[in-house]
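>>> dropping a prediction and its sequence here:
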Amino acid sequence: MKATPFGMVASIVFSGISLGASAEILFEENFDDQADWTSAMHSTDRVQTAGSHVMPEGWYAIRQDPAFSPSTGYPNGHESIEILGSNTDKARGGVGKSMVAWRDSNGPDWYWGSDSMLTQYFPEGYDELYVSFWIRFDPEWTPYGETGMTKLFRVSSWDPDAGNLYKAFGDGPNGPIVLWDYEANSYGARNKLALRGHPTSDHYLMNNPSTINMPRKFGNGSASLNFDDNIRDLNGDGTNDNTIDSLFNLITGEPVSGTVSHDELWGNEWHKIEFHVKMNSGPGVFDGVLEQWMDGQLIFKNHQIPWMGHNSDGSAKWNVVSFGGNSHFHAYDETQVQRQEWRAYDDIVISTTLPNSPLPPNNVQIQVSQ
């Protein structure tokens, strides 16, 4: 099914999702009907936007920064983003197409070495958004060493009159923002979230006022959450308020707990990810929402987030959704190995509110090791 052009509302029933009576699907994409396209096929500009560049049908913009692609002199490499019929092995179900985002291991260890982000924009903006998508990682994905962070997804509020779509930070036009990043370290695979507020001038790091009732401390608006007690105790008060009943260790078949490795959590499977955001009702009011599910399992929930801080003018709306992002990936010496790794996205749905209930995945097969 083709993407719906940005800024339009589609009255479409997405198979498997029961939407509430007032919900509208704003956008859906399974990439199958997209023409073959890569981020450097028509232009090597780092930022490309609909109207001035050739975008995948219905999408608004991309940001790309490959290190070892054909466009940078490596004919056997991959461009930052691919939507190709030849990538059926990277499409959900093994047929059709998907968005394949590549990360490259290069540069000094302080540098974001590559970038691959596909963006949708809704000019009207919404107080509330629900986004679901499926994601799968390269079977040869490097989980440890200098793997660093790889950004996977974001939803944000962008003021186009204030500056560049892809500029954030304290002087940027983007806020609030929810960032979801990949990270794995000696404590296992992490659910890394970064929250940014509005206005960016004094609430970028969510400290005017600060967030409350989180599963662990959000230092400077960010936290690296585990797949254990941070799911069971959602508000961090020391009492479990959530049960892990649909997120399983791919090796043992048991509910996730303790230190969970990349292979135990992600493996070589497709996983359904869902995010629900709702703006707080006014500046400094503690009633904003962020919820996250993985494979039908609630893994984060807070209904007291002050997305708009004390000095906000109250105008922020959710209007940008992006898949992919830049990577802090330095596990390989680029003078010896031009290492590229992919993550793939498929079956995206963006709607104006939360479905009646997030559904469990329908194709994650748990294989218990003998």
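Nice, thanks for sending it over.
>>> going forward, measure contacts and count neighbours with C-alpha atoms only.
Fine.
>>> what's near enough to touch the residue sitting nearest the centre point of the chain?
Nearest to the mean C-alpha position of the chain, by C-alpha atoms, centre = their mean, lies F153 at 1.5 Å. By C-alpha atoms under 8 Å, 6 or more residues apart in numbering, the contact set of F153 is 179-181, 321-325.
>>> from those, which ones fall inside strands?
Residues of these located in strands (DSSP state E): 179-181, 321-325.
>>> state the distance from S69 to Q340.
For S69, the distance to Q340 equals 9 Å [C-alpha to C-alpha, to the nearest Å].
>>> neighbours around the closest residue to G125 other than its chain neighbours, how many?
Nearest residue to G125 in three dimensions, chain neighbours excluded: N319, at 4.4 Å (C-alpha to C-alpha, 6 or more residues apart in numbering). Counted by other C-alpha atoms under 10 Å, the residues lying close to N319 total 21.
>>> same check, this time on W318
Count around W318 with other C-alpha under 10 Å applied: 24.
>>> hang on, isn't it packed against D127?
Yes - using C-alpha atoms under 8 Å, W318 is in contact with D127, at 6.1 Å.
>>> shared neighbours, the two?
With C-alpha under 8 Å, 6+ apart, W318 and D127 have common neighbours M279.
>>> turn the ones in strands among the contacts of F153 into JSON lines, including distance to P199.
Compiled in JSON lines, those are given as follows (distance: C-alpha to C-alpha, whole Å):
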{"residue": "L179", "distance to P199": "17"}
{"residue": "W180", "distance to P199": "20"}
{"residue": "D181", "distance to P199": "23"}
{"residue": "V321", "distance to P199": "19"}
{"residue": "S322", "distance to P199": "20"}
{"residue": "F323", "distance to P199": "24"}
{"residue": "G324", "distance to P199": "25"}
{"residue": "G325", "distance to P199": "23"}
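>>> use this one as the comparison:
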Amino acid sequence: MTNLRSRLKIGITTSLLALWVVPCFADVVLEERFDSHPDWHSGLLENDSPFISGSPDRGQHSFDGATLPDGWFSIRQTPQWSPSNGYPDGHESIEVLAANAEKSRGGTGKSFVKWRDSSTVTGGAWSSDGIAMFYLPESGSVPPDGLTELYVEFYITFSNEMIASYYADAVGSAKLFRVLHWAGNRDEVYSYFDESNKPDFIWGAGSSNVDYGFRNGLAMLTKGDHLDPNKMVGIPYGYPFQRSQLSLSYTQKALEGMGVNGADAVLPDKKNGGLITSGPAALDQVFGNETNWTKVAFYLKMNSAPGVYDGVLMQWIDDNRIFTNKTVAWIQPGYPMVKWNSVLIGGNDFFSARPNEERYQEWWAIDDLVIRHDIPAHLETNQISPPKPPLLDVE
């Protein structure tokens, strides 16, 4: 599908969204519903270049001619128990398949299915990886240098197997979502350990022990030195803020004052009914079982100048704002100002709970991704929109 055809598809889907009304999607940058793609997975042998390590390539890029779903810029994959690694009964790191219809929102179509492999084969606990990158300037509605602010929403579900791992104190952790500035070096698309692809916001999840609950991991990795917590206002009391990273609970304590106009936020308990007040908050209390799809959203705004603590990060669960901070210095002193230009779904897993002989895999999935220039109006007034049925992709 050409870029023109992709933009036509975006326009048609946006028109359909208007029929459901409530939020206005006039400022949509990009949508990904997954349904219209031909079957695809990250282990296609045609994406096997003799000059890049891994088989198939660990990094697969549109600019190198890799076979990717239309509109995707790049993917990175490191499976352990996959068919491409010689285990025909396993799954590749990323799947967009009609056979996974039951893993899609609404039970039809396709979704982004991420498989996580429990393994110690690599000698470390980051056992598997699967991430897809959307480079926003290629959408046709984003300037070449990116956006000062953007809003992203999507629906997510966690498999019953992953929920069972949580209750067994064995779920480890997973990186689920990123927004960053990619510096444009094609040899370093996934280089996160220097200042090139920064700032970098990461949403992660997991648990080291059920006594601590399922964690809401927010990493605000700046361009330059780590954030100074003494210059930030409104970090939830009692939660350490170390190396620009927060490990929050989904309980009422962590959500105090995070709603619109400083209201206290509270989330429904999708397992037991009622509300999540005291902790620990379990994975399925927040997100339900694998038949439940939870809407997650983030808003990021760059700070006004290097070293100025006035950047923004917000987070919503099912249209309830559960985190807000307007004192983030995404760009530190001595570094040039840049803009957000990349959104990524997926990530790697700290997961080594099962014996390698089991070749154990479990999954989570994302569907109905929408990227906008700004926050939908209904979220600014704390008016929760009625849930919309999943949309069909239109060719």
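Structure received. As the structure is a prediction and not an experimental result, all values here were calculated from the model.
>>> returning to what we had before: for I62 of structure 1, see how far away the residue nearest to the centre of structure 1 is.
Distance of F153 of structure 1 to I62 of structure 1, computed by C-alpha to C-alpha: 13 Å.
>>> now D45 of structure 1
D45 of structure 1 is 10 Å from I62 of structure 1, by C-alpha to C-alpha.
>>> which residue in structure 1 aligns with R116 of structure 2?
Under the alignment by TM-score structural alignment, R116 of structure 2 pairs with R103 in structure 1.
>>> gap between the helix or strand its match falls within and the chain center?
Element membership of R103 of structure 1 [criterion: DSSP states H and E] is strand 99-104. Relative to the chain's own centre, strand 99-104 of structure 1 is displaced by 13 Å; criterion: C-alpha atoms, centre = their mean, to the nearest Å.
>>> do stretch 195-214 of structure 2 as well
11 Å.
>>> so who does the corresponding residue of structure 2 for E28 of structure 1 touch?
Applying TM-score structural alignment, one finds that E28 of structure 1 aligns to E31 in structure 2. Counting by C-alpha under 8 Å, 6+ apart, E31 of structure 2 touches 10, 368-371.
>>> one more pass at 7 Å, please.
Residues near E31 of structure 2 by C-alpha atoms under 7 Å, 6 or more residues apart in numbering: 10, 369-371.
>>> checking it next. Helix, strand or coil?
strand (DSSP: H, G, I helix; E, B strand; the rest coil).
>>> measure it to L180 of structure 2 for me?
In terms of C-alpha to C-alpha, E31 of structure 2 sits 18 Å off from L180 of structure 2.
>>> widest-spaced pair of the contacts of F153 of structure 1?
D181 and V321 (14.4 Å; C-alpha to C-alpha).
>>> any idea which helix or strand comes after the strand holding R103 of structure 1?
Using DSSP H and E, the helix or strand that follows strand 99-104 of structure 1 in sequence is strand 114-126.
>>> ok, residues contacting that following strand?
Everything outside strand 114-126 of structure 1 that qualifies as a contact, by C-alpha under 7 Å, 6+ apart, is 6-7, 59-67, 80-81, 101-104, 317-327.
>>> same for whichever helix or strand H303 of structure 1 is part of, what does it pack against?
If you go by DSSP H and E, H303 of structure 1 is part of strand 297-305. Here strand 297-305 of structure 1 touches strand 288-294, going by 3 or more C-alpha pairs under 7 Å, 6 or more residues apart in numbering; DSSP states H and E.
>>> so how many other residues sit close to S15 of structure 2?
With other C-alpha under 10 Å as criterion, S15 of structure 2 counts 13.
>>> that's a helix at it, yeah?
Yes - the assignment for S15 of structure 2 by three-state DSSP puts it in a helix.
>>> and it, how far is that from N209 of structure 2?
S15 of structure 2 is 45 Å from N209 of structure 2, where distance means C-alpha to C-alpha.
>>> can you get me a residue count around the residue mapped onto I131 of structure 2 from structure 1?
Aligned counterpart of I131 of structure 2 in structure 1: M117 (TM-score structural alignment). Taking other C-alpha under 10 Å as the neighbour definition, M117 of structure 1 ends up with a count of 26.
>>> for L205 of structure 1, what are its contacts?
Counting by C-alpha under 7 Å, 6+ apart, the residues that L205 of structure 1 touches are 196-197, 220-221.
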